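# heads up, no residue letters with this:
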């Protein structure tokens, strides 16, 4: 029997058909169109592009110099805000002590340092647009278009929610707390509030409310990052309501159910608003 021999076969390359060439060109055109669309989404305003161009041409020393300059501008704005606040410090004091009435100071320097403390805190608040802008202008070259949009929403929302929380505490909860503590006075035990201790109490009382009102922003941010979903937030609803009333009972100045509800109620409402934003706006 003759042995089988393997022969080499040369396969000639076939020319592509007209339809395949047309299809390939369409695919390339579609890819180029999608790339152009992505580039179009990342366009920047004239001010933003100028900041990015300057940041791209900077060395480490230049960045440190820019940071120092922005810190100086922020500090000058804070000092100016403090000076302006000190000019109106009497009016600010009258607003803060309104729930308590007449106050006293027991140390020679107590009133002075209390005035300075209020002036500095007010100065930080008054100058916040300036130093917020300095922070934003320094970090914006490192942010993408989507991240910048998030900062445009987060910063105003955080400030607004904090102010709402402080106002809610000052007008609704703080008077109840002061009235409760004054109620311990008797004919032989008269309440005598020191201005320094009172201001410390007021600041320590209303600041937590401002932070608590940031709850929707925190939940929405976690949802945007994919950590939380509307379904998970809904599943935690009963647990959160229980925790809200526990926290309300812990920080409530009075043991009655009304004060506890005044604290827990807004927390539950903010939680439900957060759930609605995740479900109907972000759709996560």
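Happy to help now that I have it. Because the structure is predicted, anything quoted here is derived from the model rather than measured.

# okay, CA-based contacts and neighbour counts for the rest of this
OK.

# In the chain, what residue spans correspond to helices?
Ranges of helices in the chain, per DSSP state H, are 18-41, 46-56, 60-87, 89-97, 110-126, 128-139, 145-168, 174-182, 195-212, 215-224, 230-235, 237-251, 257-276.

# Redo these as a markdown table? Include mean neighbour count.
Below are those laid out as a markdown table (neighbours: other CA atoms under 10 Å):
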| stretch | mean neighbour count |
| --- | --- |
| helix 18-41 | 11 |
| helix 46-56 | 14 |
| helix 60-87 | 16 |
| helix 89-97 | 14 |
| helix 110-126 | 18 |
| helix 128-139 | 15 |
| helix 145-168 | 15 |
| helix 174-182 | 16 |
| helix 195-212 | 17 |
| helix 215-224 | 19 |
| helix 230-235 | 15 |
| helix 237-251 | 16 |
| helix 257-276 | 18 |
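
# then this one, side by side with the first:
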């Protein structure tokens, strides 16, 4: 007796149903399908970063000058140069070239890897919620870039504070790997901090956390933002600290409001369906 005679689907019908299930936004994916989807998204994101890094290679000289300007331009009251970036290893210029190129690649390819992040989450969302996810993808990129721009504006103030601690008559000879590691970490931290509220709304749509749960922990969120802003604004400079803290706190407030609104709409929908 054949599979069709036993009431079981033939191989062609099974493949067709699997293909349709992948296109069905309401379908559930198996663990194997999740892993294959994750591998696909990571591969695309990696290719995007590598392509962006190639562009970063050609922009290296300009980026190096832009990021080192706060250090190279630091002088005393008489105009004497007090700082200098000095390479102390043969392979250090190549290492720095690779680091900066990858950093530029992450920024340039941010639309790609942010989309891949959401594309991996989107199969778990209902069809209606995917429209919101697409809007959040468009919001993530400018927010990520805005966070990096904020860090760049704060950078000269941070450099000025650290150098103001130098004893009189001394100068700084700075290792580029230490300096640029500090700069790139600061930039990425501010960029990611601006994107976190978008991710927060996303996990709310997935039903992992509710808006009320996020709202109840707002004190801890504000405290964490204040600590991060204080660390990025050395010396406890209030203006710089609030410059960083204000936009991030506002974004979290907007994210909480969207989560509460989504929870209310979901509750109404469940009440109507019941």
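That came through fine. What you see is a predicted model; the values in this text were computed from it and never measured.

# Send over the TM-score of the superposed chains.
Laid over one another, the chains give 0.64 as their TM-score (TM-score structural alignment, normalised by the length of the second structure), with 230 aligned residues with a CA RMSD of 4.1 Å.

# re earlier: could you dump the helices of the first structure into a markdown table with distance to residue 283 of the first structure added?
Conversion of those to a markdown table gives the following (distance: least, CA to CA, whole Å):
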| stretch | distance to residue 283 of the first structure |
| --- | --- |
| helix 18-41 | 22 |
| helix 46-56 | 30 |
| helix 60-87 | 39 |
| helix 89-97 | 42 |
| helix 110-126 | 35 |
| helix 128-139 | 28 |
| helix 145-168 | 16 |
| helix 174-182 | 38 |
| helix 195-212 | 24 |
| helix 215-224 | 9 |
| helix 230-235 | 8 |
| helix 237-251 | 18 |
| helix 257-276 | 9 |
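
# Between those, which one is closest to residue 104 of the first structure.
Minimum separation from residue 104 of the first structure across these (CA to CA) falls at helix 195-212, 5.7 Å.

# what's the mean distance for that closest one versus the second structure?
Taken over the aligned residues, the distance from helix 195-212 of the first structure to the second structure averages 1.2 Å (mean CA distance after the TM-score superposition for the first structure).

# so what's the residue lying closest to residue 137 of the first structure once chain neighbours are set aside up against?
In space, and not counting its chain neighbours, residue 137 of the first structure is closest to residue 51: 7.6 Å by CA to CA, 6 or more residues apart in numbering. Neighbouring residues of residue 51 of the first structure by CA atoms under 8 Å, 6 or more residues apart in numbering: 137, 140-141.

# Nearest approach to residue 282 of the first structure belongs to which of the helices of the first structure?
helix 215-224 (7.4 Å).

# Check which helices and strands the closest one is in contact with.
Counting contacts by 3 or more CA pairs under 8 Å, 6 or more residues apart in numbering; DSSP states H and E, helix 215-224 of the first structure packs against helix 145-168, helix 257-276.

# Can you add distance to residue 39 of the first structure and give those back as TSV?
Converted to TSV, these look like this (distance: least, CA to CA, whole Å):
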stretch	distance to residue 39 of the first structure
helix 145-168	11
helix 257-276	33
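
# since we're on residue 88 of the second structure, how many residues are nearby?
Residues contacting residue 88 of the second structure under the criterion other CA atoms under 10 Å number 12.

# Looking for the alignment partner of it in the first structure.
In the first structure, residue 88 of the second structure lines up with residue 106, judged by TM-score structural alignment.
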